[in-house]
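Enquirer: My questions concern the predicted model and sequence given below.
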Amino acid sequence: MTASIDTPASRPSWREAMLVYLEPASLRMLALGFAAGLPLLLVLGTLSFRLREAGIDRATIGFLSWVGLAYGFKWVWAPLVDRVPIPLLTRWLGRRRSWLLLSQVGIMGGLVAMALGNPQQGLFAVTVAALVVAFSSATQDIALDAFRIESAVAEKQAALAATYQTGYRLAMIWAGAGVLWLAAGAETAPAVPAATAAATAAASAPVGALYQNNAWMTAYLVMAASMLVGVLTVLLSPEPVPIAHTQPRTPGEWLKQTLIEPFADFFRRYRWQAALILSLIAVYRISDIVMGIMANPFYVDMLYTKAEVAAVTKIYGVIMTLVGAWIGGVLSMRFGVMRILMAGAVMSAVSNLLFAWLAGHGHDVNALILVVSADNLAGGIASAAFIAYLSSLTNIQYSATQYALFSSLMLLLPKFVAGWSGAFVDQFGYATFFTSTALLGVPVLVLVWLAGRMMPVKSGTD
């Protein structure tokens, strides 16, 4: 049948909409969302804080963010994850869980290598290790998105998206605030006794002079161990009921079924509307992603200490992220994904303007609390609605490949543009940069409005 994500056949009550969060599939997605969110900041946002503290210039940090393009090209190997079994491992765990476990081992190994590296002495080695983490993390995303989509009916995908997003955001807090807290606590001796003295010392010392690599090594090793949350969840979770596939008789049929058919299916279902959908996916998170690369260098240059950034993002970031993800999931089920998608796009752009205000306001922890809280609330709402929207577009027979295409496209253009963010800041300053990222959200509003006027979204179970 054909169904619309904005006009469900049977709208759940408020009680039913909230109780779905306590179902086993939702709780599993909370833990697996944590495993998915942990590596992202460690190769992007948190790494940029570490590199800036080590004295690496902003332009180099911006270009190194292209490590994240691995997430933008994961659709290339997604068909293999969707169909190719791993010897021995797939027989033991099943198709989805075997790929999840293999990718998680790769993430842990890459994080250990990043921990043992020193960007001041060997930036190339740290970059290669970050690439390993990014590639393994992108592979985990492919398998996990398919695992999530195949774990519940379409009507419950918004709830799974919300719990997944909650776990994902909690991991980003741990990989952002947590790693800063760990690194600050692992320093051999306090560089300065208080935050005011820290600002004075940082202003007078050469960039990178206060960097302590051993402290970062400890923090990254703890992050590697934190991936055990995902490993244990994979080992204890049931494999989703596999989708029956017609077995190809020739290599040519295998290539067509594995590499071509998932993409052909999407264009057959949406025809000319596919261009609009793909355009929306390509730019929906551009404001947040482009801005995010320079957020941590901004904190360093504004003389916020690791302890200050960690405290603000850990307390207020966690609270507002949970609130945002919960609100986004519940409201998407009650009022439709497209309305919440529009609200999230507006809020994300506006929150970037707050960063522009903070750049002119100066070092102020209370102001940082306000900005981080608003940013996390907007991000939680937008992400929960967007994940539900992407999930609704997939055909369950090709869930891994099609979702990988969508989530890759979501990152490809923003990550490429973000690579120039450091050079832009050097030329025009932080306030102009943050304002520009907010303006990038204007075309998003137009595309969401146009997509909302489309015909009802075609279910992949037709």
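Expert: Yes, it's here. Numbers count the residues shown, from 1 in each chain.
Enquirer: use CA for all of it now, contacts and neighbours both
Expert: Noted.
Enquirer: Mind jotting down where the helices sit in the stretch 1-150 of the chain?
Expert: Counting by DSSP state H, counting those that start in this stretch, the stretch 1-150 of the chain has helices at residues 14-19, 24-43, 45-53, 58-64, 69-72, 78-83, 89-93, 95-116, 123-149.
Enquirer: Please compare the first structure with the one that follows:
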Amino acid sequence: MPNRHLSLATLAQPRSLMLLCLGFASGLPLALTSGTLQAWMTVANVDLKTIGFFSLVGQAYVFKFLWSPVMDRYTPPSFGRRRGWLIITQLSLIGGLLAMASLTPERNLGAMAVVAVWVAFCSASQDIVFDAYKTDLLPPEERGTGAAVSVLGYRIAMLVSGGLALWLADGFLGWQYTYYLMAGLMVIGVATASMAPEPDNAIPAPRTLEQAIVEPLRDFFGRNNAWLILLLIVSYKLGDAFAGALSTTFLIRGVGFAAGEVGVVNKTFGLLATILGTLVGGVLMQRLTLFRALLLFGVLQTVSNAGYWVLAVTDKHLASMGAAIFVENLCGGMGTAAFVALLMSLCNKSFSATQFALLSALSAVGRVYVGPIAGWFVELHGWAWFYLFSVVAGVPGLLLLIVCRDTLSFAQETGDFPRRVGYAGPYRWALWLLLAGASLLAAGLVLMLAQSAGWLDATPVTGYCWQSGAALISLAILAGCCCDFASMRRSRDAG
């Protein structure tokens, strides 16, 4: 049961400060290989096609689950399985950022691309280990606060490596010395990881790499309602993803605000609201069960999208834009704190690096792929209907949450997961369909990278891989959910 006597003072405890610093180290490299690097290349007059190609660096964050089993299986010689990998990835990031600082886009574009890929790889690897570390370290009653504090550190780091880095590079230090400074700030992570406690190692690590790859899947898909929970992870923040997909375009083109006005309000009200929402969410989760927190925050983040609908149907006012952005980011921050706690609660500590990487990759599906659907919907129906639809898009996730209530409550109270019974054959076919679809998507990614590099022209095959892979994954999830519903009905009849 949640501890009802904790308060905001919990956020100032040593463990929370440690998670804040590690969250900061986790979030710092992201902008340095994306937005901030793009700004540096833009100032250096690099052509748009090349800048666009550099955006592929971010694929490391989507496919990080591919090498996460290595970090579950092997233990570095010093500091333990989790802290050892944390320090290795952080030192590698410092080396990568120092190398980026020594280069310039004008003279070393090819070398900078290689180093940027290395930094993104090390950053994604650090995320894998940090997610596993806090999952292993925190007991269920502290996961809400831990998630909130780590997300807060991550957001502060994105501000430092994003807006603050641009300001320093433009007016004071220049680009190279700014990157040197960012490399120096990574020392915060190394120092914190060196002093932090290693999680309890009583739970055994996988004995072989094969076991580290196969067992996490077998463990997760052997649970009761596993496929419904999988769909819940994809859909819980789907409404949020729709609302945010075209928000900047809507405010500038749809409502008529100046780009500078949108930027200032987003950087002030948006950031403040996200930080406040994350903190409030973490404190409230100490007083609520995981299910109630997910339901309450899910309702709030869904309803908050209506603020953009109000902007679409009323006259333009800066105050109304600020209010809509503040409320949406406040509720979204609360939902994020609860959602990260959900992902932690779903991980078996023997394979927490692999399972968290897989689950977080699935949670990014909505954010990554709703963009084309959003643009098509706006073209057909306009902004007002689009934002009403974004409210409706959040409802399926809430309904799935209610369906999975017993499973989530059992996991929070016991620290274990109820195992499924029956329908072994259909479940096996659903899992094979899922793996086949994921393989096709991976093949499509490889072909897309090869095509972007100019090695071959495989546009039709790439499109086939993406479409077939998405269709097979959708079919697999549908089949698995049908098996889960049938299994629940059998359990009720037996009871």
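Expert: Noted; the coordinates are in hand. These numbers were taken from a predicted model, which means no experiment stands behind them.
Enquirer: circling back to that earlier point, just put the helices of the stretch 1-150 of structure 1 in JSON lines and tack on distance to V283 of structure 1 and mean neighbour count.
Expert: Converted to JSON lines, the helices of the stretch 1-150 of structure 1 look like this (distance: least, Cα to Cα, whole Å; neighbours: other Cα atoms under 10 Å):
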{"stretch": "helix 14-19", "distance to V283 of structure 1": "30", "mean neighbour count": "12"}
{"stretch": "helix 24-43", "distance to V283 of structure 1": "19", "mean neighbour count": "24"}
{"stretch": "helix 45-53", "distance to V283 of structure 1": "20", "mean neighbour count": "24"}
{"stretch": "helix 58-64", "distance to V283 of structure 1": "19", "mean neighbour count": "21"}
{"stretch": "helix 69-72", "distance to V283 of structure 1": "13", "mean neighbour count": "23"}
{"stretch": "helix 78-83", "distance to V283 of structure 1": "21", "mean neighbour count": "22"}
{"stretch": "helix 89-93", "distance to V283 of structure 1": "36", "mean neighbour count": "14"}
{"stretch": "helix 95-116", "distance to V283 of structure 1": "27", "mean neighbour count": "23"}
{"stretch": "helix 123-149", "distance to V283 of structure 1": "19", "mean neighbour count": "23"}
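Enquirer: looking at those, which is closest to G336 of structure 1?
Expert: G336 of structure 1 lies closest to helix 14-19 among the helices of the stretch 1-150 of structure 1, at 12.9 Å (Cα to Cα).
Enquirer: Relative to A418 of structure 1, which of the helices of the stretch 1-150 of structure 1 is closest?
Expert: With distances scored as Cα to Cα, the stretch of those nearest to A418 of structure 1 is helix 58-64 (6.7 Å).
Enquirer: In structure 1, what range does stretch 452-466 of structure 2 match?
Expert: The aligned range for stretch 452-466 of structure 2 in structure 1 is empty, by TM-score structural alignment.
Enquirer: What is the end-to-end distance of that stretch?
Expert: Start and end residues of stretch 452-466 of structure 2 are separated by 16 Å (Cα to Cα, to the nearest Å).
Enquirer: ok, now stretch 60-72 of structure 1?
Expert: Length of stretch 60-72 of structure 1, first residue to last, Cα to Cα: 20 Å.
Enquirer: How far does stretch 173-187 of structure 2 sit from its chain's centre?
Expert: 25 Å (Cα atoms, centre = their mean, to the nearest Å).
Enquirer: Only the buried residues of that stretch, if you could.
Expert: Buried residues in stretch 173-187 of structure 2, defined by neighbour count with 16 or more other Cα atoms under 10 Å: 173, 175-183, 185-187.
Enquirer: can you count the residues close to the closest residue to L251 of structure 2 other than its chain neighbours?
Expert: Nearest residue to L251 of structure 2 in three dimensions, chain neighbours excluded: F257, at 5.9 Å (Cα to Cα, 6 or more residues apart in numbering). F257 of structure 2 has 18 neighbours, counted by other Cα atoms under 10 Å.
Enquirer: Repeat that for the one 5 residues further on.
Expert: When neighbours are defined as other Cα under 10 Å, V262 of structure 2 has 20 of them.
Enquirer: which residues touch it?
Expert: Contact analysis of V262 of structure 2 by Cα atoms under 8 Å, 6 or more residues apart in numbering lists T248, L251, I252.
Enquirer: sorry, back to before: I'd like the helices of the stretch 1-150 of structure 1 as a markdown table, with distance to L354 of structure 1 appended.
Expert: A markdown table is the format used below for those (distance: least, Cα to Cα, whole Å):
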| stretch | distance to L354 of structure 1 |
| --- | --- |
| helix 14-19 | 32 |
| helix 24-43 | 21 |
| helix 45-53 | 19 |
| helix 58-64 | 21 |
| helix 69-72 | 27 |
| helix 78-83 | 37 |
| helix 89-93 | 47 |
| helix 95-116 | 33 |
| helix 123-149 | 30 |
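Enquirer: wait, which of these is closest to R339 of structure 1?
Expert: helix 14-19 (17.4 Å).
Enquirer: Can you say which of the contacts of V262 of structure 2 are buried?
Expert: L251.
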